[in-house]
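A.B. asks: Okay, here's the prediction I keep looking at, along with the sequence it came from:
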Amino acid sequence: MTNDQRLNSESSPSFISPALPPSFMAENPPADRPIRLGIMASGSGSNFEAIAAAIFSGQLHAKIQVMIYNNPQARVLERANRWQIPAVFHNHRDYKRREDLDAKIIETLHEHDVELVVMAGWMRIMTPVLIDAFSNRILNMHPSLLPSFKGGQAVEDAIAAGVKISGCTVHLVAAEVDSGKILMQAAVPVFPNDTRESLHGRIQVQEHRIYPLAIAIAAGGIHRRSAR
């Protein structure tokens, strides 16, 4: 574990990160240096914390350079402070156009030398300005088994459709919402008495498990391209 990954015991949150399977680690060995992450979040930040915990435990060879948030009430700021991660606030209400917000985000990502962008509950539609600036280097987590149930009501839509299986998907961000290349998925059962909260809770357990795996896959691709 590097000094960047190590935090003192008093400031380290108690979040438990899932271990990456040995078979996965054998097929996806870490590069000589950690991938530099920029995380974007709007809400509670549980996926942010799962990623930070995976790094701290040595399961994910990465470093979070910056956490960008757009909601002044977002609990993710508390998590970033506990993990001693730099946080930058960009209030989307201060920008007349989505493109202007994304241009400012690009500046912040470049200032912090970010290689891979990770959306962890970012509740704004991303424009081609940002997508093109980090082409094939932006990940998103969606709470369904894409391509089923795209959009912001995925959990409710799965329950309304009466499906027996739902889950989550990590994918590359493309111009069309929830349509980019799928990197990893996990399935969860849907029970007859499920509410949005109960189903989403089970989905989040799997989100926390597979996001570090998907980041490792994406990082491997970036390292291989940069080595050419």
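C.D. replies: That came through, no problem.

A.B. asks: from here on, contacts and neighbour counts on C-alpha atoms
C.D. replies: Will do.

A.B. asks: Okay, and residue 150 sits in which element?
C.D. replies: Taking DSSP states H and E as the definition, residue 150 sits outside all helices and strands.

A.B. asks: quick one: contacts for residue 105?
C.D. replies: 68, 90, 130 (CA atoms under 8 Å, 6 or more residues apart in numbering).

A.B. asks: Make a markdown table out of these and add secondary structure, neighbour count and distance to residue 117.
C.D. replies: Output for the contacts of residue 105, formatted as a markdown table (DSSP: H, G, I helix; E, B strand; the rest coil; neighbours: other CA atoms under 10 Å; distance: CA to CA, whole Å):
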| residue | secondary structure | neighbour count | distance to residue 117 |
| --- | --- | --- | --- |
| 68 | strand | 24 | 10 |
| 90 | coil | 18 | 16 |
| 130 | helix | 20 | 10 |
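
A.B. asks: In this structure, mark out all the helices, start to finish.
C.D. replies: With DSSP state H as the criterion, the chain has helices at 22-27, 46-56, 76-82, 98-111, 128-133, 154-161, 196-227.

A.B. asks: For residue 129, grab the count of nearby residues.
C.D. replies: 16 (other CA atoms under 10 Å).

A.B. asks: And it, how far from residue 147?
C.D. replies: 24 Å (CA to CA, to the nearest Å).

A.B. asks: So for residue 41, what's the nearest residue that isn't a sequence neighbour?
C.D. replies: Of all residues not flanking residue 41 in the chain, residue 122 sits nearest, at 4.3 Å (CA to CA, 6 or more residues apart in numbering).

A.B. asks: this is the comparison structure:
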Amino acid sequence: MAADFRSGARAKRPDRHPHPGKRPRRQTVLARRRGGTIVRPGAGGDRLRAADRSAAPRQGRRRGFRRAARQIGLQRLAAAVERTGRIRHGSGIGARNEKLRFRKGRIQRLAAFPRRFVRPVGRSERRFSAGEATVLHAPRTGGRRTRSRRAGGSVSVRRERRTGNAMLKPLHDPANGPLRVAGFMSGSGTNLRRILEFERERRRRGERPSFEVVVIFSDNAQSQAAAIGADFDLPVVIRDLAGYYRARGLPRKDMKAREQFDAETVRALAPFAVKAVAYAGYMSIATRPLIDAWLGVNVHPADLSIERDGRRVFVGAHAVRDAIQAGEAMIASTTHIVEAVVDGGRLLMISPPLPVEWPAGTRPGDAAALAAVADHNQERLKRAGDWVIFPRTLHFIGLGRFAQDEQGRLYFDGEPTPKGHKIEKTEI
């Protein structure tokens, strides 16, 4: 029957197809995604994108195609996570009533999958079984595995953050509670006092603590550790290093004895469940037992990002003096991770630059007054540098803002910081 063009009416379709042998197969929608509709392939209706056709069977039972459609959805989801570092709002995959949906980076709904399905995608493996799913998730902070209930099923989420092609793991996951810190000291402990005051001030304002000092340790029986512990109601452990060597008749340079001392210190602090150590004026070299046991954070009175021929310039106990003697007009403090090389650990934060000040009666280049000038500026730097970045470094670690990739490179808020995170006065 021909169409009536004058009335705009369309001709009725004949009851029987004019060519029964060439009738297109019925299209069955199996999975809908934002990018379009996936339909069952066949003569007259293969709407899979060209890049996806190799992953779907040309012919076969519906069960086989549904499995292939799910593979395609997972591949697209994995590619989106690796490309953007997050799961977009409302993105999801599914097949008929089997749907796993994400909204704003969180699982919204999970319906039980009827059969076990395993498909390796990239570096992760997505598993779907009866009511259970394991998915790669990319939230803002990331870092741990959690289990929760959704629609009668169990969901295990590996919370890690992906930046570009790098999988980032935070130095501490705030979901595990505040970072438990041990304060190590050898002398007056002024840096440790400032850390404790920073923590106490946040509690006084009603803010959730990001870290908490749970124990004080000192290797010097003459230090102020007991006084600080009494002032802040903290347990104190003192193991005098000089007495340790003297009792065994060993010289202080015996590093094997030092490793044994540190191993015993680790066992002594085990009941406190320490996760990190703040080396706040700890004058002994940390050996492998301490480094392997906990994350160590130290502050150094110099800008460790300054290098010459690939080596850090201002290291050691006389860093301030060396910087002034080298003609540096500005000095700064640096927090870094404690590692095997002294002052050679990965950089965390660098304080705002502080102009070198020459006291009255001295002038630049005065070698005789250099020691006094260095002491004067080191005390200024302690207040303007150490006391600013040391507690904030622990605070940011406790918030999960510092992370590392598979190669151990550090990131701050997802951005690589090979030279440390330098802060300005406006950030204090």
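C.D. replies: Cool, the structure landed. The model shown is predicted, which means the values in this text are computed figures rather than measured ones.

A.B. asks: follow-up on the earlier one: can you check which of the helices of the first structure gets nearest to residue 35 of the first structure?
C.D. replies: helix 196-227 (6.0 Å; CA to CA).

A.B. asks: in that closest one, what's buried?
C.D. replies: 199-200, 202-220, 222-223 (16 or more other CA atoms under 10 Å).

A.B. asks: With stretch 186-204 of the second structure instead?
C.D. replies: 186-196, 198-200.

A.B. asks: want to try JSON lines for those residues, with distance to residue 349 of the second structure as columns?
C.D. replies: Formatted as JSON lines, those follow (distance: CA to CA, whole Å):
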{"residue": "186", "distance to residue 349 of the second structure": "23"}
{"residue": "187", "distance to residue 349 of the second structure": "24"}
{"residue": "188", "distance to residue 349 of the second structure": "23"}
{"residue": "189", "distance to residue 349 of the second structure": "21"}
{"residue": "190", "distance to residue 349 of the second structure": "19"}
{"residue": "191", "distance to residue 349 of the second structure": "16"}
{"residue": "192", "distance to residue 349 of the second structure": "17"}
{"residue": "193", "distance to residue 349 of the second structure": "19"}
{"residue": "194", "distance to residue 349 of the second structure": "17"}
{"residue": "195", "distance to residue 349 of the second structure": "15"}
{"residue": "196", "distance to residue 349 of the second structure": "19"}
{"residue": "198", "distance to residue 349 of the second structure": "17"}
{"residue": "199", "distance to residue 349 of the second structure": "18"}
{"residue": "200", "distance to residue 349 of the second structure": "22"}
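
A.B. asks: If we only consider these, which is nearest to residue 99 of the second structure?
C.D. replies: residue 199 (45.4 Å).

A.B. asks: List the residues that contact that closest one.
C.D. replies: Contacts of residue 199 of the second structure (CA under 8 Å, 6+ apart): 209, 211, 212.

A.B. asks: For residue 36 of the first structure, list the residues it contacts.
C.D. replies: 62, 63, 64, 65, 113, 114, 115, 116.

A.B. asks: counterpart of it in the second structure?
C.D. replies: Alignment note: residue 36 of the first structure maps to residue 180 in the second structure; criterion TM-score structural alignment.

A.B. asks: Residue 109 of the first structure now?
C.D. replies: So, by TM-score structural alignment, residue 109 of the first structure is matched to residue 269.

A.B. asks: that older thread, the counterpart of the residue nearest to residue 41 of the first structure in the second structure and residue 36 of the second structure, how far apart?
C.D. replies: Under the alignment (TM-score structural alignment), residue 122 of the first structure pairs with residue 282 in the second structure. Distance, residue 282 of the second structure to residue 36 of the second structure, using CA to CA: 62 Å.

A.B. asks: higher neighbour count, those two?
C.D. replies: Higher neighbour count among residue 282 of the second structure and residue 36: residue 282, with 19 against 11, using other CA under 10 Å.

A.B. asks: Wait, that one touches residue 185, no?
C.D. replies: Yes - applying CA atoms under 8 Å as the test, residue 282 of the second structure and residue 185 come out as touching, 4.2 Å apart.

A.B. asks: list residues touching both of these two?
C.D. replies: Contacts common to residue 282 of the second structure and residue 185, judged by CA under 8 Å, 6+ apart, are 218, 219.

A.B. asks: Contacts only, for the aligned partner of residue 195 of the first structure in the second structure.
C.D. replies: In the second structure, the residue matched to residue 195 of the first structure (TM-score structural alignment) is residue 373. By CA under 8 Å, 6+ apart, residue 373 of the second structure lies in contact with 321, 357, 358, 359.

A.B. asks: let's see 7 Å
C.D. replies: 358, 359 (CA atoms under 7 Å, 6 or more residues apart in numbering).

A.B. asks: Residue 213 of the second structure too?
C.D. replies: Residue 213 of the second structure neighbours (CA under 7 Å, 6+ apart): 180, 181, 182, 183.

A.B. asks: 6 Å - rerun?
C.D. replies: Counting by CA atoms under 6 Å, 6 or more residues apart in numbering, residue 213 of the second structure makes contact with 181, 182.

A.B. asks: I'd like the distance between the aligned partner of it in the first structure and residue 56 of the first structure.
C.D. replies: Residue pairing (TM-score structural alignment): residue 213 of the second structure is matched to residue 64 of the first structure. Computed with CA to CA, the distance linking residue 64 of the first structure and residue 56 of the first structure is 11 Å.

A.B. asks: If anything else comes up later, I'll come back, but that's it for now.
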